[in-house]
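Enquirer: sharing a model prediction with you, sequence too.
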Amino acid sequence: MPNSLQDYFWKGEKQNSSYYKTYCKACVKNRMQIAGAAMSDIVTQGQSFKAYQMVRCCTLAKMIHANLILACTTVGSVLGRKDSWIAHLIGGQVACVHASAEAKADASAQRSAASKKRDEPDTPGAAAPPQKKQQKDPNQPSLTGFRRNDMPYGPAEKDVIQRQVLRAIVSGRLSLRAFEEHEMKVLIGMFRTTAPAILPTGKVVGGRLLNAAAADVEAITIKALKGKISGLLTDGWKCKKKNAVNAICANSYLIELIEVTALNKDGPSLCEQFAGMIDRVEVKYGCIIIYFITDADGAGAKKGRQLLGIKRPWLILPSCWAHQFQLILGDYFKVHDMTAVIAEDATALIAWINNHGKVRKIFDEAQKVISQDRLGSIVILAYLVANLTRWTTHFIAFFRLFLLRAALQLAVLQNRSTIIAAEVGAATSKESQRLKEDAERFCALIEDATFWNGLEAVLGDLEPICLGTNINHKDSTRLDQVLLTIAGILRFADHPEPEVKKAMLVRLEKRWNDCDQPAFLAALILNPFEKLSCFGLNANLNQFKCLNLLISLYRRMSDRPDNSDTPEQRKVREAEVSKAFLQYLSGMGDFADFDATLWEETNHNTNPIPVWDAFTGSRHLKELAEFAITILNIIANQACCERTFSRTKIEQSDHCNRLSLAKIDKRTKVNKFI
């Protein structure tokens, strides 16, 4: 051999009593390429860390000492044995990609020599002794043996694997026939040769397995809702088959998907449909529905919900405030003409940059100059696009554009003619003139300080609306939090534009009037961290007005047909609630020792529900505490339905558009519990 294999490795510290750690020079050299040729020479020539110490006095060596140690640590060590070196250089499955052809050739030669030596007999010139064949007794019993990969599966294992196949298909949004594909079976067979034989077909997955899993989910849902106070929410969606589908959810559980294409959408018809939904859920799941939520689409769901309130006055019937805040965003653009113009200009500018690759690259180069920090890091931000179905993206897209103001203006200042030429390209005649005018218009817009000042003002108005949308789109958003987000956008009362101020307050007042107001007000008052602190002087509230509000709501919700209390019992309960509520507002009795600040510090949150849970143990406070928990558990949005539709849209993709609504319903339910 012209070279020993150890010549290709750097000798390090001892790994154990017999062998040293070694580091592949090719790997280390590749890692250290950024240090320059001198460093590469040191790595190539040095035989050990001791040899490296001899050149360490060199200024270059001092500078890169830490980097060399880091490189060795990063590439990892190889045990200082010949077979380990061979395995690293030409290993069975993963060979060193940095090793030279000479090193690999030496390793191959060493391996061949070792293999030949094993095959040679111990005595030189002597032939290997012939293997003696053992005769088998035909009468001797024998056991059937299997290699590990050929072991068959038992019935129990088969059932578990098939159920896992269903979970993989549902969670991975795969076709029901995914595991029938030949290449999939080949892949599974590589893990265990008998596995393809027990893989279920698409018919089995979409039939027996899916039905069994859906039944398990149904049992879990019934157990979770049985005997509980709950709410119901519903929303509509059009699937790829152009059929209208309604989702019905309770406490974030999907109850069912129903097709409503042929059903009437007028108020009285929807009222009957809503009442039927409530009755079916209460009977099937054994729960008590106290609130019902839809969106507020005028003659349809809103009218149906209002009629339902007349027929069943004990129900709390708020509209979805996630939708309401999105509509408030639309109101803002409608009543503020200047805002609409700025929003259109900003949207057009973003689209122009994204639609012209050469122009975008020029702006990206300007971002490199602007964003480079003291450490040399460079961040190039994307130009985000607003999406109508993503409710907060208008603010996000405009805010990103505002962040890039300096980079855009720098690019136009330095490369205006280059930007125009990049957009025009090879276009001629009228098209060339149109593209040139486009580029000049947007360059002028980027230079216009009035546009950027207006965009900053728009962002200030949009932020509280988008924050409210985000807050009100969670399953945990309580009515008191909704009311506080509504108060947050009352900043329009101080808007500098009188027309905008007047129009926005009128629209906000209209949406607030459509609410089930007593429930929202009671929730805020029953929040022990807020009480009456959020109400201003103009609210004209005192303890007795609050008591009248609370008792009216308590009577209304107690007036259910299934309430078996006698009139005398109801009076006693109302008296308990009244007395406890006045003590609560005054901070007397059991409430005298409650310190909101101390509670927040020890429990690290301001969730009022655990506070009221603590009072349920007191006999004379239990009725008020349970009522407060009921009110504070009401959620005024359709987020569960929206997430369901996002999932069903994926389930009914272009590749799975033949799935029936029943199978989509089951797959969606099963996926939620995976």
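Expert: It's in.
Enquirer: please count neighbours and contacts with C-alpha atoms only from this point.
Expert: Fine.
Enquirer: just checking, what packs against the top helix by length along the chain?
Expert: Longest helix of the chain, by residue count under DSSP state H: helix 449-471. Using 3 or more Cα pairs under 8 Å, 6 or more residues apart in numbering; DSSP states H and E, the elements in contact with helix 449-471 are helix 321-335, helix 337-355, helix 393-403, helix 479-488.
Enquirer: what is the longest strand seen in the chain packed up against?
Expert: Ordering each strand of the chain by length in residues (DSSP state E) puts strand 229-238 first. Strand 229-238 is packed against strand 244-250, strand 288-293, helix 639-651, with contacts defined by 3+ Cα pairs under 8 Å, 6+ apart.
Enquirer: what helix or strand is the nearest residue to A522 once chain neighbours are set aside on?
Expert: The spatial neighbour of A522 that comes closest, neighbours along the chain excluded (Cα to Cα, 6 or more residues apart in numbering), is L550 at 6.3 Å. Secondary-structure assignment from DSSP states H and E places L550 in helix 543-558.
Enquirer: and for T389?
Expert: Counting by DSSP H and E, T389 is held by no secondary-structure element, helix or strand.
Enquirer: just the residues contacting stretch 430-437, thanks.
Expert: With contact meaning Cα atoms under 8 Å, 6 or more residues apart in numbering, stretch 430-437 is reached by I420, A421, E423, V424, A426.
Enquirer: okay, buried residues for stretch 619-628 please.
Expert: Using 16 or more other Cα atoms under 10 Å as the burial criterion, the residues of stretch 619-628 that qualify are H620, L621, K622, E623, L624, A625, E626, F627, A628.
Enquirer: assign L408 to helix, strand or coil.
Expert: The three-state assignment at L408 reads helix, by DSSP: H, G, I helix; E, B strand; the rest coil.
Enquirer: tell me how many other residues crowd it.
Expert: Other residues lying near L408 total 23 when counted by other Cα atoms under 10 Å.
Enquirer: what's near enough to touch it?
Expert: Taking Cα under 8 Å, 6+ apart, one finds F363, A366, Q367, I446 in contact with L408.
Enquirer: quick one: the first one and L413 touch, right?
Expert: No. The pair formed by F363 and L413 falls short of the contact definition of Cα atoms under 8 Å, at 11.2 Å.
Enquirer: alongside the first one, take a look at this:
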Amino acid sequence: MGLSSESVITGTPAHTLQPWAPPIQHQFGRDLCKVFVALNIPWHGVGNPEFWRFCRTWIPEARVPDRRALSGRFLDENVAEAESRVLEQVRGRLAMGQSDGWKNIAKTNVTTSVITVNHKTHILRTHNMTGRPKTGDEMLSLIRSDIQDAQKRLKVVIIGWTTDDGPDGKKARRILAAEEPQLIVTVCWAHQINLVVGDLFSLPEIAEVIAAAVEIVKWFNAHGAALDLHREAQKIHDPLHDPLALLLPVITRWTAHFQSVSRLLRLSIPTRSCSVTRRDKLLTSAGRTAEAKGKAQEVLRIVDDPDFWVRLTRVKTYLEPLAIAANVTQASHTRLDHVLITLGKLFHAFSDPKIDPAVSAKVHGSMERRWSRADQDLYILAVFFNPYIRSSCFATEYLPSATLIDIAHRAFKRFFGCEPDAGFRSALVDYIRRRAEFTDQGMGLEGARAEAECNGDDIDVVSIWELMDKSNDATQVSRGRNGVVRLAVRILSAIVNAGGCERTFSAFGVIHTKLRNHLAPDKVHKTAVVGQDLHEQHIEEGLIPAHRPKRKFGSDYPSATPSLDLSLPSREAPAIDVPPADAEDIDVECDFLQLARQLRSEAEAVEADDASPEGADPSAPVEDDNLAAQPAASDTPSETPRQSQRSRASRTSIPLAQLFAYPNASSSDSQNSAQSALNFFWAGGIKNLEDELAAYEILCPASHESQ
């Protein structure tokens, strides 16, 4: 079926060759579709004359399909093949659902749902919201249908659902939690950290000093001669290293501005030196107009102000722990224990007496409000069931072992709809005291850590618990000792942000561009599904690296307790998603004060709305009893919504200020254990912040010029 030697030399078609048989031709069409998806080639490219010339010359036996066939039946067949592979991976597994909204280049609003199973995110469905109301009832209807679809088509066990904290998502979560108490229904915690930052930005001095710093960066980057003088000042100050870029924040995320002002602070000495020693040249480089000269004098006045640099240092100190927390909580596989440990670390960081009391009060108040609305039982149990932490970080005055056992007992009844037996309690006691099968050796903690380090991978605490499961039937309720294992697996499998949706939207943005803005949402969805499947196949076949640079939370960095290690919240996600070149959030003239106002507005809107806690609300308007039933774990019926409401009424409510045994100057051994626990994710979060800086270097136009 190849070309003759004469055809190869002359480049003329070999008309004597027979066309491919229908099965081969059909497979060619499917494979060509995959090539177009993998390379992100527009579907109409198949009709390009040069492409046809290439095919006639080199594969004359093939009949090239048109764009309708390529993006129609062949794409549909590849989607079906991809979904069959997903079914093989997820059948019978616990799955956490997430849904979020997105607006494409054509201003079409869509709502997409994904499920996360065993550290992998799978795209579920995309709904075109054109003409549909953006209400809680509509969101609830979509979630219900998505749960039904996941259970029927992919045979998974949905254990929970996550949405953002918008009014529609809030109402949908409230009703869903009331009607389905066995689901872990939670808000996106990456968004919650942003709201804490929004509350902090309500202090005017914080936003003002950042805005001033960004103005300095903008001015230098906008004037080539001034930027050259700044680089010369850097070389004089540090002749052994290449000059660093002044990072211009080109995406509307507060962490981009944090990185920008952090870099400026790092370059404070050469920046101030340049202003003093090269002032005349800097003013000349500004331009000839009075307005340009006035702007230059204003910027240089800020640079010359020692108090500005003191205030900028102070603000950077405030924002850095929040930026680290944002990196922890925005990972695509952030668990409940990641969130609570991060909140504890943040609370302790802002308890430092050196911090302005107004700042501490603002951050503490914001965190306490958001924590008070959380389903605290589940977050506490997630930390407790992390075998590297257990109960070591909790303040026993407010959370003794007996209370932890009671919380676990309530959670078992909620999820499995029946009472555990005496063996369940004895197993919990043994787990707390590291006895019987729950010793470090019995759970294989050191082996899991060593294996992860050897493979350059993360520790999967869910897998540690799954290996301890002594039941042959994954759907059977274990009321005794094995019930502890089942409960731990369920709680630690919950994902508490919409990171999977955000990464799916990044893929959508690469597919649906300004030049391809007529693509229908369903076609974009199908293309993304096939693209994700091809990416997974390439990894399995060793054609591309298995992981991008990963988030390392505790595994590769020194901590107070080096022997202890914790699993990563993400296997494949970088610190940030680099947006496509035409992404709507790129704006070289991004106004920080406008961004700060937006964050404050979002935080205020959440406070003004009906701030219901996670879980059932007795006053929630439960309107529909037809929610798809969760696959029953046993013949014992689960609690009714009314029973669930009574159960939730006794839920744990402990302020962050009292929850942990925070260390102090004269810390006891128990407080040192708490310090180790609170630091587990933090060192890796700092590394993530450095990785994020590298990503912003790519995004910032001046970065390449300064190398």
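Expert: In hand now; what should we look at? This one's a predicted model, so the numbers in the text were calculated from it and none came from an experiment.
Enquirer: now the TM-score, please.
Expert: Once the chains are laid over each other, their TM-score by TM-score structural alignment, normalised by the length of structure 1 reads 0.70; 505 aligned residues with a Cα RMSD of 2.5 Å.
Enquirer: let me see the ranges of the strands in structure 2.
Expert: Going by DSSP E, structure 2 shows strands at 94-103, 109-117, 120-128, 157-163, 184-187.
Enquirer: gap between the alignment partner in structure 2 of F673 of structure 1 and K523 of structure 2?
Expert: Counting by TM-score structural alignment, F673 of structure 1 lines up with D533 in structure 2. When Cα to Cα, to the nearest Å is the yardstick, D533 of structure 2 and K523 of structure 2 sit 15 Å from each other.
Enquirer: looking at those two, which is more packed in?
Expert: Taking neighbours as other Cα under 10 Å, D533 of structure 2 and K523 compare with D533 leading, 21 against 17.
Enquirer: show me what contacts that one?
Expert: Each residue near D533 of structure 2 by Cα under 8 Å, 6+ apart is listed here: A82.
Enquirer: how close does it get to K120 of structure 2?
Expert: 12 Å.
Enquirer: and R85 of structure 2, by the same measure?
Expert: Relative to K120 of structure 2, and taking Cα to Cα, R85 of structure 2 is found at 13 Å.
Enquirer: the more surrounded of these two?
Expert: A count of neighbours by other Cα under 10 Å puts K120 above the other of R85 of structure 2 and K120, at 16 against 12.
Enquirer: mind putting the buried residues of stretch 619-628 of structure 1 in JSON lines, distance to C320 of structure 1 included?
Expert: Output for the buried residues of stretch 619-628 of structure 1, formatted as JSON lines (distance: Cα to Cα, whole Å):
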{"residue": "H620", "distance to C320 of structure 1": "35"}
{"residue": "L621", "distance to C320 of structure 1": "32"}
{"residue": "K622", "distance to C320 of structure 1": "30"}
{"residue": "E623", "distance to C320 of structure 1": "29"}
{"residue": "L624", "distance to C320 of structure 1": "27"}
{"residue": "A625", "distance to C320 of structure 1": "26"}
{"residue": "E626", "distance to C320 of structure 1": "25"}
{"residue": "F627", "distance to C320 of structure 1": "22"}
{"residue": "A628", "distance to C320 of structure 1": "21"}
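Enquirer: ok, which stretches of the stretch 1-150 of structure 1 are strands?
Expert: Assigned by DSSP state E, counting those that start in this stretch, the strands in the stretch 1-150 of structure 1 fall at 9-14, 20-24, 78-79.
Enquirer: ranking the ones you listed by burial, who's on top?
Expert: Between these, strand 20-24 has the highest mean count of neighbours, a mean of 22, where neighbours are mean count of other Cα atoms under 10 Å.
Enquirer: now it: which residue numbers in structure 2?
Expert: Counting by TM-score structural alignment, strand 20-24 of structure 1 falls onto no part of structure 2.
Enquirer: and the angle from that strand to strand 9-14?
Expert: Between the axes of strand 20-24 of structure 1 and strand 9-14, defined by axes from the mean of the first three to the mean of the last three Cα atoms, to 10 degrees, the angle is 150 degrees.
Enquirer: strand 20-24 of structure 1 packs against which elements?
Expert: strand 9-14, strand 78-79.
Enquirer: make TSV from these and add distance to L263 of structure 1 to it.
Expert: Converted to TSV, those look like this (distance: least, Cα to Cα, whole Å):
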stretch	distance to L263 of structure 1
strand 9-14	78
strand 78-79	73
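Enquirer: and of those strands, who's closest to I64 of structure 1?
Expert: strand 9-14 (16.6 Å; Cα to Cα).
Enquirer: can you find the partner of R373 of structure 2 in structure 1?
Expert: In structure 1, R373 of structure 2 lines up with D514, judged by TM-score structural alignment.
Enquirer: ok, how many other residues are close to that match?
Expert: D514 of structure 1 has 14 neighbours, counted by other Cα under 10 Å.
Enquirer: ok so, going back, make CSV out of the strands of structure 2 and add distance to N517 of structure 2.
Expert: Supplementary listing: these in CSV, determined by distance: least, Cα to Cα, whole Å:
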stretch, distance to N517 of structure 2
strand 94-103, 12
strand 109-117, 13
strand 120-128, 15
strand 157-163, 27
strand 184-187, 32
